[in-house]
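Visitor: sequence unknown, structure follows:
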């Protein structure tokens, strides 16, 4: 399951359907563009809280099941926060994580 989600993240990256980096992800959450947000489970407590507060307020699903290494490896660049901005990718990843 996790491997499939990470593969989909890489695919979404190549399709240009991701926003990465703290500031850009926060903006995409506020703009309503983010459909699903990944936060590394080894990110700082402040970062996790900030993203959790934003996603709660804007009613966007957030998950922290992956480490920064796994997330970075999946998209090919070092990142701790990733927002999926395309509904189809977000839906499929959500279904896989619910199993």
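Guide: Nice, thanks for sending it over. Only a predicted model underlies this, so the values are computations on that prediction, with no experimental measurement involved.

Visitor: C-alpha from now on. contacts and neighbour counts both.
Guide: Noted.

Visitor: all helices of this structure, in order?
Guide: 2-14, 22-31, 45-57, 68-75, 87-98 (DSSP state H).

Visitor: from these, which stretch is densest packed?
Guide: Across the helices of the chain, the average number of neighbours (mean count of other C-alpha atoms under 10 Å) peaks for helix 68-75, which reaches a mean of 19.

Visitor: next one for the comparison:
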């Protein structure tokens, strides 16, 4: 994975455009506030299933990215396995960076 999406993610969190925590993310997906969801690749099975199912039902793009340590370091908060981006601009840019890195 490229580090550039991590920088953008850190910026989005500092700008207050993200939701952290499983229950808050689920709520934002249901309210259609979440524009994209990022999951750590070492997320527990139940959490991963719950969030991917919600994302597919509500048609929110969902990406499995780096591990929880990398994700947590990028946003400056420990032990985070999932992040929902609420801002359309940040979400579009993140998606293009993530699509680029999976293709390339």
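Guide: Now that the structure is in, tell me what you want to look at. Because the structure is a prediction, the values reported are computed rather than measured.

Visitor: after superposition, what is the TM-score?
Guide: Between these two chains, after superposing, the TM-score reads 0.96 (TM-score structural alignment, normalised by the length of the first structure); 99 aligned residues with a C-alpha RMSD of 0.9 Å.

Visitor: how about a markdown table for the helices of the first structure, with distance to residue 38 of the first structure added?
Guide: Supplementary listing: the helices of the first structure in a markdown table, determined by distance: least, C-alpha to C-alpha, whole Å:
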| stretch | distance to residue 38 of the first structure |
| --- | --- |
| helix 2-14 | 10 |
| helix 22-31 | 10 |
| helix 45-57 | 9 |
| helix 68-75 | 8 |
| helix 87-98 | 11 |
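
Visitor: do you know how far residue 46 of the first structure is from residue 17 of the first structure?
Guide: In this view, residue 46 of the first structure and residue 17 of the first structure are 26 Å apart by C-alpha to C-alpha, to the nearest Å.

Visitor: so who does the residue most central in space within the second structure touch?
Guide: The geometric centre of the second structure, computed from its C-alpha atoms, lies nearest to residue 38 (C-alpha atoms, centre = their mean), at 2.1 Å. When the contact criterion is C-alpha atoms under 8 Å, 6 or more residues apart in numbering, the partners of residue 38 of the second structure are 62, 63, 64, 65, 82, 83, 84.

Visitor: if you set the cut-off to 10 Å instead, what comes out?
Guide: Remark: with contacts taken as C-alpha atoms under 10 Å, 6 or more residues apart in numbering, residue 38 of the second structure is in contact with 9, 51-52, 61-66, 71, 81-85, 94-95.

Visitor: many thanks, I have nothing further to ask.
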